[in-house]
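K.L.:
Any chance you can model this:
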Amino acid sequence: MSSSEESVRLAASDVEVTVHPQNGCRIAGLTIGGTELLRQGERYGCFPMVPWAGRLAEGRFRNGDKVHQLPLNSPPHAIHGTGRDTGWRTARAEKDQAAFTYELADPWPYPGRVTQLVELAADSLTLTLGVEAYETSFPAQLGWHPWFLRDLGDGGADVQVDFSPGWQEERGEDHLPTGRRIEAQPGPWDDCFGLPEGVSVTLTWPQRLELTVTSRAEWLVIYDEQREAVCVEPQSGPPNGLNTDPRFVTPIDPLELSTTWRWRRL
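P.N.:
Purely as a prediction, here's the structure:
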């Protein structure tokens, strides 16, 4: 493990993970045997989505009789939460695991704390997010937005994505779910899927690597409309879920979610 204000590096066998706590606590790199799996760049890697995931309709949500307006960082919507634009504090860093935290603040209207635990093993990476309320309860969501490289830069075949959703959320012209569930459609996708038994998605780079993303989360967004990468995003709720499927965080009932990426070499 090495650590600085800018990065925390974890290692297990020939696997290395780099975390940039000051850049939204994103996983900036995951190398297996020297091969990078994540798209590089300050907006890429894998960032946590908190305290909401995906698009929030017109940046507004209701909590009781109060309607809150958030900045429209992806007009006409707000997208992906505030955590990715926040500097996090490194609470603990060891050889193969680290913990990070930040305090919810403007533009989010409610005080609370967010934590992310990163645990690395020779064949897996586990990420755990939590959000807790201090005083006032509020709706919240958690998720991750990894940018997996479509190809590993060695001339090999593109990644193949395999999953079996229960349904696909019909996407409206505003890119939000309409509330209607349909059969899963072929990609390319910028779409949300329901997996009532939990997320399980296998990414295969033929003759190189197989990686499976799992989570008890029942919602998954796949985004593969860019050439460089494929995004496989476990979420605790669907896009716009603060309005359509709110899960309230209270001082005695925090929200916590984990995802594990497990790999094997082919």
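
K.L.:
hey, let's count contacts and neighbours off CA atoms from now on
P.N.:
Fine.

K.L.:
Skipping adjacent residues, who's closest to V213 in space?
P.N.:
Setting aside the residues directly before and after it, V213 is nearest to W261 in space (C-alpha to C-alpha, 6 or more residues apart in numbering), at 4.6 Å.

K.L.:
Now show me the structure for the sequence below, then we'll compare the two:
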Amino acid sequence: MPLEVENGGLRLRVAPEVGASVVDLSFERGGSLVPLLRRAHEPLSRSSDAACFLLVPYSNRLRDGRFRFEGRSYELGHPKPDAIHGDVRDRRWQVGHCCDHGCTLTFDSRAFGDVHFPFPFAAEVSYRLQDGVFTNALRVVNVGEARMPAGLGFHPYFNRALGPASEEVLLELAVRGVYPDSPERPALPIGPPVGLRPGQDFSKLRPLDVALDHCFAGWDGHAEIRWPESRVRVVMEASARLRHVIVYSPPAQPFFAVEPVSHANDGFNLFASGQPGTGVVVLAAGESLEGSFSLSVENSA
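P.N.:
Coordinates of the predicted model:
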């Protein structure tokens, strides 16, 4: 049964049993609720169909489901060719504190016998609605004795149209570079960040009219999304740890994703190779990594 919170003209629904994923984030307009994020069918059975899910203890892909760390190789036993999107998104979280403006949930990998990640970890997520702003904060803690690599992020799916299906959506997002990949293994970096091609440059507000599945580096933590025909503007702000961002804009789909994340795709392996600026954090026993992002919804209709 999803948790539900309504506050400040926003409604949030969260599924604790499916990775504490967001089922719905909607804003009020004219007495109705308009889904800002892709609304999931309920009951939600897998996080890939959610409005937003959590990425922890790593973001996006790890090449061939393995990584090296401090001289050792680790196999994750993930069911796909590449391990993807962490190890919590389809697992049950425990509900903690809930009130009229938000809720908190927790996760402990030691409670599961089939976790792929080789280091024990715990996580906590909080959701908050206030004054037209949605805030999502995530923390991962090393609960083992050995050092571990760590990362985290968020995977919100935005609706491409809030009104007519033909509606145009605009994006502004400033970054310093993009990780190159190969056609055979898209979204897996083959080197350090390079300069942007014209279709990848959103430093000035422009239509999101190209197919993308890229990880960008050197993000300033700010993004703006506009639906001019619906007269809706959303401002995304991410905390200092989230300086990578993934833009996923599949062709002929009614959604797109702007994902604030702490590290590069395949970050653990890039880090092991000595590449600087990957965003990967090494946590000693008891140490934690935190990140958050917010969405401010401006509805002028």
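
K.L.:
Can you give me the neighbour number for the residue nearest to V213 of the first structure?
P.N.:
Counted with other C-alpha atoms under 10 Å, residues neighbouring W261 of the first structure total 18.

K.L.:
Can you give me the separation between the aligned partner of Q94 of the second structure in the first structure and T259 of the first structure?
P.N.:
Per TM-score structural alignment, the equivalent position to Q94 of the second structure in the first structure is R89. As for R89 of the first structure, its distance to T259 of the first structure is 21 Å (criterion: C-alpha to C-alpha, to the nearest Å).

K.L.:
Which one's more surrounded, those two?
P.N.:
When R89 of the first structure is set against T259 and neighbours are counted by other C-alpha under 10 Å, the residue ahead is T259, at 22 against 16.

K.L.:
The more buried one against S124, yeah?
P.N.:
No - because the distance of 10.3 Å does not satisfy C-alpha atoms under 8 Å, T259 of the first structure is recorded as not touching S124.

K.L.:
show me where the stretch 151-266 of the first structure has strands.
P.N.:
Under the criterion DSSP state E, counting those that start in this stretch, strands of the stretch 151-266 of the first structure are mapped to 160-162, 167-171, 177-182, 190-194, 199-205, 209-215, 219-223, 229-235, 248-249, 255-265.

K.L.:
and those strands as a markdown table, adding distance to L149 of the first structure?
P.N.:
Formatted as a markdown table, the entries for these read as follows, by distance: least, C-alpha to C-alpha, whole Å:
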| stretch | distance to L149 of the first structure |
| --- | --- |
| strand 160-162 | 11 |
| strand 167-171 | 24 |
| strand 177-182 | 27 |
| strand 190-194 | 17 |
| strand 199-205 | 10 |
| strand 209-215 | 12 |
| strand 219-223 | 12 |
| strand 229-235 | 4 |
| strand 248-249 | 34 |
| strand 255-265 | 15 |
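
K.L.:
So which of these is nearest R62 of the first structure?
P.N.:
Of all these, the one in closest proximity to R62 of the first structure, counting by C-alpha to C-alpha, is strand 248-249 (11.5 Å).

K.L.:
quick one: that closest one to the second structure mean distance?
P.N.:
With both structures laid over each other, strand 248-249 of the first structure and its partner residues in the second structure are 1.3 Å apart on average (mean C-alpha distance after the TM-score superposition for the first structure).

K.L.:
What lies in contact with that strand?
P.N.:
Under the contact criterion C-alpha atoms under 8 Å, 6 or more residues apart in numbering, strand 248-249 of the first structure has outside partners 131-133, 137-140, 255.

K.L.:
which one is R160 of the second structure nearest to, not counting chain neighbours?
P.N.:
Looking at R160 of the second structure with C-alpha to C-alpha, 6+ apart, the closest residue is F255, at 4.8 Å.

K.L.:
Whatever residue of the first structure lines up with that neighbour - how many residues pack around it?
P.N.:
When the two structures are superposed using TM-score structural alignment, F255 of the second structure falls opposite A229 in the first structure. Applying other C-alpha under 10 Å, we find 21 other residues in the vicinity of A229 of the first structure.

K.L.:
D181 of the second structure now?
P.N.:
The burial metric for D181 of the second structure, expressed as a neighbour count using other C-alpha under 10 Å, is 17.

K.L.:
follow-up on the earlier one: contact partners for the residue nearest to R160 of the second structure?
P.N.:
For F255 of the second structure, the contacting residues are 38, 157-161, 249, taking C-alpha under 8 Å, 6+ apart as the criterion.

K.L.:
among those residues, which are in strands?
P.N.:
Under the assignment DSSP state E, those contribute 157-159, 249 to strands.

K.L.:
list the contacts for F121 of the second structure?
P.N.:
F121 of the second structure is in contact with 57, 108-110, 140-144, counting by C-alpha under 8 Å, 6+ apart.

K.L.:
Kindly write the PyMOL command that selects the buried subset of those residues.
P.N.:
Buried members of the contacts of F121 of the second structure, defined by 16 or more other C-alpha atoms under 10 Å, are picked up in PyMOL with:
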select buried, resi 57+108+109+140+141+142+143+144
